[in-house]
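Colleague: Mind folding the following:
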Amino acid sequence: MSNNENIVWHEHQVSKQERSKLKKQKPCILWFTGLSGSGKSTIANAVESRLLELQKHTYLLDGDNIRMGLNYGLGFSDEDRVENIRRIGEVAKLFVDSGLIVLSAFISPFQREREMVRKLVKRDEFIEIFIDTPLEVCQSRDPKGLYEKARKGEIPNFTGISSPYEAPDKAEINIKTDKMSLEESVEKIVTYLEKNGYFSGE
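Modeller: Predicted coordinates for the structure are as follows:
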């Protein structure tokens, strides 16, 4: 017998719509994807700071931080990467239900897994943001020295070197960090949210 057979989803008396109206915003997942060193975390942090200035309610999920807690023990095999994103997607879904704008900064290399997260929420509640930075630029930054270690064979299954990265072909927002400043990147994302009604809880 499956352990799930006796589990029933309980509806809350307070709805997502009521939470969103109180916060004066439309909840969503801002899903930042890109290679290691592309600028995902930097841009996500800057966007969250800008949203705070606009008095929006947010929470930022970052790859390294999640692996130190919720996903502690998961490795970097294809199977573990899939499970990593599945868990993050379920957490992000709960944040959306709470009425928050959740920012998720993860390499998330596989298109199938990003689409899996997209399907967990309503169509307009998932906004894919491709931090489109060329591999050579990411390698030149290499803030953690990971590319150098990967090329020496010290890190197996490293995205962009020994493991594939499937770039989005239909991301809602495309950020080319080799051509745009941090300020321009933030403005592009915030403008998208404003124009598409995410700053209203109606």
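Colleague: contacts and neighbour counts: CA atoms only from here.
Modeller: Will do.
Colleague: the strands in this protein, which residues?
Modeller: Secondary structure of the chain (DSSP state E): strands located at 28-33, 58-62, 101-105, 126-131, 173-175.
Colleague: can you list those in JSON lines and add mean neighbour count and distance to S163?
Modeller: JSON lines is the format used below for those (neighbours: other CA atoms under 10 Å; distance: least, CA to CA, whole Å):
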{"stretch": "strand 28-33", "mean neighbour count": "26", "distance to S163": "15"}
{"stretch": "strand 58-62", "mean neighbour count": "18", "distance to S163": "20"}
{"stretch": "strand 101-105", "mean neighbour count": "25", "distance to S163": "19"}
{"stretch": "strand 126-131", "mean neighbour count": "23", "distance to S163": "18"}
{"stretch": "strand 173-175", "mean neighbour count": "21", "distance to S163": "22"}
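Colleague: Another for comparison:
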Amino acid sequence: MKTENTVWHEQHISKEQRAALKKQTPCLLWYTGLSGSGKSTVANAVDALLFKLGCHSYLLDGDNVRHGLNGDLGFSDEERIENIRRISEVAKLFIDAGLIVSTAFISPFASDRALAKEKLASGEFIEVFIDTPISICEQRDPKGLYKKARAGEIKDFTGIDSSYDVPQAPQIHVKTAEQSIEQCAQQIVNHLIAQGFIPASCIEQLEG
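Modeller: The predicted structure is shown next:
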């Protein structure tokens, strides 16, 4: 709830000035997909590539954020919505700082992803659908969560007893069952290059 006694304070340094200093165009890579789909793994691989290119980036991982900022939230529909609302606001701050930001969250509801997009300027939101069949996610089950969900030990688990809204028109469609992590990461970085978020000088430096 917003208070009536707060006023937006304009800062002397603009987002555009901060981005120019970093010689890049800020954007938000919003990774979405089922648990075990490979969101965090791919996002980390992309972040490593961006670092190698000399880009200024940061990864907000779903589990890590729940250890601090969102540590008071559970996994009911209402709490998932609040989880995404908070991370959307944090991501916007990172965008204002001129960074290339990644968020790796299941973010199961299309309406929440749309709200996150609305908070940013046109073109800054890049939906990355990590499209992995649930059968493969269950085979991987790196945290043993599917096993617990099937046994009824975990409630409101996405893909089992809580719904997932499949992205209808993601800017980047990644299939981890058909590509290596390295190939998936390169696909995403190639998109950033093609769309001009990463300057050509960085690419030339890497190739040199």
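Colleague: TM between them?
Modeller: Here the TM-score for the pair of chains, by TM-score structural alignment, normalised by the length of the first structure, is 0.97; 200 aligned residues with a CA RMSD of 1.1 Å.
Colleague: so which of the strands of the first structure gets nearest G197 of the first structure?
Modeller: Within those, the stretch nearest G197 of the first structure is strand 28-33; the backing value is 11.1 Å (CA to CA).
Colleague: average offset between the closest one and the second structure?
Modeller: Between strand 28-33 of the first structure and the corresponding residues of the second structure, superposition yields a mean separation of 0.4 Å, by mean CA distance after the TM-score superposition for the first structure.
Colleague: Show me the contact partners of that strand.
Modeller: 40, 44, 92-93, 96, 100-109, 124-131, 198 (CA atoms under 8 Å, 6 or more residues apart in numbering).
Colleague: okay, the angle between it and strand 101-105?
Modeller: 10 degrees (axes from the mean of the first three to the mean of the last three CA atoms, to 10 degrees).
Colleague: in stretch 88-104 of the second structure, what counts as buried?
Modeller: Residues 88, 91-92, 94-104 are the ones in stretch 88-104 of the second structure that count as buried (16 or more other CA atoms under 10 Å).
Colleague: For the strands of the first structure, could you give me a markdown table that also reports distance to N3 of the first structure?
Modeller: Below are the strands of the first structure laid out as a markdown table (distance: least, CA to CA, whole Å):
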| stretch | distance to N3 of the first structure |
| --- | --- |
| strand 28-33 | 29 |
| strand 58-62 | 29 |
| strand 101-105 | 30 |
| strand 126-131 | 30 |
| strand 173-175 | 40 |
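Colleague: closest one to S49 of the first structure among these?
Modeller: That would be, of those and by CA to CA, strand 58-62, which comes in at 9.4 Å.
Colleague: Let me see the ranges of the helices in the first structure.
Modeller: For the first structure, applying DSSP state H gives helices covering 16-23, 40-53, 63-67, 78-97, 111-118, 135-141, 146-151, 182-195.
Colleague: Find the residue closest to the counterpart of Y146 of the second structure in the first structure in space, skipping its chain neighbours.
Modeller: Aligning on TM-score structural alignment places Y146 of the second structure opposite Y147 in the first structure. With sequence-adjacent residues excluded and distances taken as CA to CA, 6 or more residues apart in numbering, Y147 of the first structure is closest to Q139, at 6.1 Å.
Colleague: my read: that neighbour touches A150, true?
Modeller: No - checked against CA atoms under 8 Å, the pair Q139 of the first structure and A150 is beyond contact range at 10.7 Å.
Colleague: which among the buried residues of stretch 88-104 of the second structure gets closest to N70 of the second structure?
Modeller: S88 (12.2 Å).
Colleague: ok, the nearest residue to that closest one once chain neighbours are set aside - contacts?
Modeller: Leaving aside its chain neighbours, S88 of the second structure sits nearest to A116 (5.3 Å; criterion: CA to CA, 6+ apart). For A116 of the second structure, the contacting residues are I84, R85, S88, by CA under 8 Å, 6+ apart.
Colleague: Near the spatially closest residue to S163 of the first structure that is not a sequence neighbour, how many other residues are there?
Modeller: Leaving aside its sequence neighbours, S163 of the first structure sits nearest to N157 (CA to CA, 6+ apart; 4.9 Å). N157 of the first structure sits with 16 neighbouring residues when counted by other CA atoms under 10 Å.
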